[in-house]
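Participant: Just the structure for this:
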Amino acid sequence: MANETLALVQEKPAQYLDQDGLWKKVITDLFKPFMLFFAPDLYDKLDWSRMPDSLEQELHRTFPVIEGKRYTDKLMKIHLKDGKEQWILAHIEVQGYKDDDFSERMFQYFYRIFDKYQQKIFTIALLADPDRSFKPTVYDYHFHGTTLTYIYNTYKFLDQDEEELLQSDNPFAYVVLAGIYTLKSKKMPANAINSSVVCLN
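Facilitator: This next block holds a predicted model:
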């Protein structure tokens, strides 16, 4: 499984790992281990006999692409295993740069998705940016007695322990490691970049 994961992340050079297309492919192809890695409690409640559906095209129609946008969005329809025709949505963002408006945009995605589908939503933002201080987790709105707080899940790549990831038997840990090496590679020569990714094998 580790070799298959490496094949996915090595389809393009490591310095391009944060490109939208590759992130979407990796998350889609490894969605089951993705959910186990980032949301193990929810993973146990899902009916994996039913294939998750990718809905980001619907998301793009609901929320048109902003010119110059440089982040990945992924919307998946997943089913609970309680025997009912009940399903939830997994909204995933991969954010590769610091953006002071990021939390507001996460909230906008949430309410537009909820308004369209009227289903439960699991949200997580993968923070694959190089700024250690950028750790958005909440959107707060206050105006003359009207108050709203939206809290969402985040995962900061630069805060992770590389040795712990290397010991994981979840293939998505290798994707995270490749993302970490990509961030470090921006200060490394090209030959060192490729060596860093290959050493995962």
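Participant: When you work out contacts or count neighbours from here on, use the C-alpha atoms and nothing else.
Facilitator: Will do.
Participant: list the helices and strands the helix or strand containing Leu89 packs on?
Facilitator: Under the criterion of DSSP states H and E, Leu89 resides in strand 87-95. Applying 3 or more C-alpha pairs under 8 Å, 6 or more residues apart in numbering; DSSP states H and E, one finds that strand 87-95 contacts strand 71-79, strand 120-127.
Participant: one more to put side by side:
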Amino acid sequence: MTEKQQRADHDSPWKEILEAYFPQAMQFFFPQTAALIDWERPHQFLDKEFQQISREAEQGRRYADKLVKVWLLQGEEIWLLIHIEIQAKPEDNFAERIFTYSLRIFDKFGKPAVSLAILCDADSTWRPNQYSYDYPDCGLNFRFGTVKLLDYQHRWSELEASDNPFATVVMAHLKTQQTKKKPGERKTWKFSLIRRLYEQGWQEKDIRNLYRFIDWVMILPKALEAEFWQEFKQFEQERSMSYITTGERIGYERGKQEGQLKQAQALVLRQLQKRVGDFPPEVREQIQTLSLEQLEALGEALLDFRSNADLLNWLEAN
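Facilitator: Sure thing, here's the model as predicted:
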């Protein structure tokens, strides 16, 4: 099983950590925008509003996108549209998608959204930051803020010195990319990053939150995962701490979620077999990378399928 199949809902850890530490995320990635915001007033995630504008938008890949209402220091309400591009490869129409979302928000709610993007891919040359066109009598130049996580590999000492939780998030992300075919090295880094949480004196809740992110993205083979746990239990015992032993509970919850995912996959595959007949192995593999939410949506959509073409069209759009 590939890493992609093991963590089909790869946007989940990003969404969780972004919601848990949104002010810190803004201060870490977009300090100039963060400096305009009154953090004494509560921010609000507008999931319902975002669903209204994204449901009809064409989405061929997975993202961790968030629409957030904040208040400026001058007292004005503004909306932030945060895009996290998680996929390993660049997307040609990424800038157009951001512009489309912003346009839909303005059209539906009359609110100009401040669009910001966090790029997690490994292509140093891909740096979208605008969508534009220019004709003799009409033109458009839509700019949005962009942060490239790959750039932080040259700022490692800054990450180590930072007490912002997103320094740990970026470190985990980079080391996951760099150890893709080096499981032993990944295990070492996973241990080191989680141990660092204790050494920095994080509160138990923060250690748990950041542990969840590190554990979810830094996937290990089962044998190495077992070794990791034995070594980490010993580390905790030596320091008379037991924060991450709650990780066993988290691991159980993750296992339960993955069990639900496999059940949903099996059900949808059986339904599709009855509905459209046989389909290529690569299509089956693509279905096995869908999140639980996507599988539920496919389970509803397939009732209207008449052929393999309907299935392929749905997968391309979702």
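Participant: Save the helices and strands packed on strand 87-95 of structure 1 as TSV, and put in distance to Pro136 of structure 1 too.
Facilitator: Listed next are these as TSV, based on distance: least, C-alpha to C-alpha, whole Å:
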stretch	distance to Pro136 of structure 1
strand 71-79	15
strand 120-127	9
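Participant: Can you identify each of the helices in structure 1 by residue range?
Facilitator: Using DSSP state H, the helices of structure 1 run over 2-9, 20-29, 31-38, 40-43, 56-62, 102-117, 162-167, 172-185, 190-198.
Participant: who touches stretch 138-154 of structure 1?
Facilitator: With contacts defined as C-alpha atoms under 8 Å, 6 or more residues apart in numbering, stretch 138-154 of structure 1 is touched by Ser103, Glu104, Phe107, Thr123, Ile124, Ala125, Leu126, Leu127, Lys135, Pro136, Thr137.
Participant: Go again with 10 Å.
Facilitator: 38-39, 92-94, 101-108, 110, 122-127, 135-137 (C-alpha atoms under 10 Å, 6 or more residues apart in numbering).
Participant: quick one on the thing from earlier: dump the helices and strands packed on strand 87-95 of structure 1 into TSV; add mean neighbour count as well.
Facilitator: As requested, those are arranged in TSV below (neighbours: other C-alpha atoms under 10 Å):
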stretch	mean neighbour count
strand 71-79	19
strand 120-127	19
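Participant: How much space separates the spatially most distant residue from the centre of structure 1 from Glu104 of structure 1?
Facilitator: Centroid-distance maximum for structure 1: His144 at 34.8 Å, with C-alpha atoms, centre = their mean. To Glu104 of structure 1, His144 of structure 1 is 19 Å away according to C-alpha to C-alpha, to the nearest Å.
Participant: Then Tyr152 of structure 1?
Facilitator: Counting by C-alpha to C-alpha, the gap from Tyr152 of structure 1 to Glu104 of structure 1 is 11 Å.
Participant: and for those two, which residues touch both?
Facilitator: Common contacts of Tyr152 of structure 1 and Glu104 (C-alpha under 10 Å, 6+ apart): Phe110, Val138, Tyr139.
Participant: Please name the nearest non-neighbouring residue to the equivalent of the second one over in structure 2.
Facilitator: When you say that, I think you mean Val138 of structure 1. Aligning on TM-score structural alignment places Val138 of structure 1 opposite Gln130 in structure 2. Nearest residue to Gln130 of structure 2 in three dimensions, chain neighbours excluded: Arg143, at 4.3 Å (C-alpha to C-alpha, 6 or more residues apart in numbering).
Participant: Identify the residue of structure 1 aligned to the one you found.
Facilitator: Superposed on structure 1 with TM-score structural alignment, Arg143 of structure 2 falls opposite Ile151.
Participant: Is there a neighbour count for its match? I'd like the number.
Facilitator: Ile151 of structure 1 has 14 neighbours, counted by other C-alpha atoms under 10 Å.
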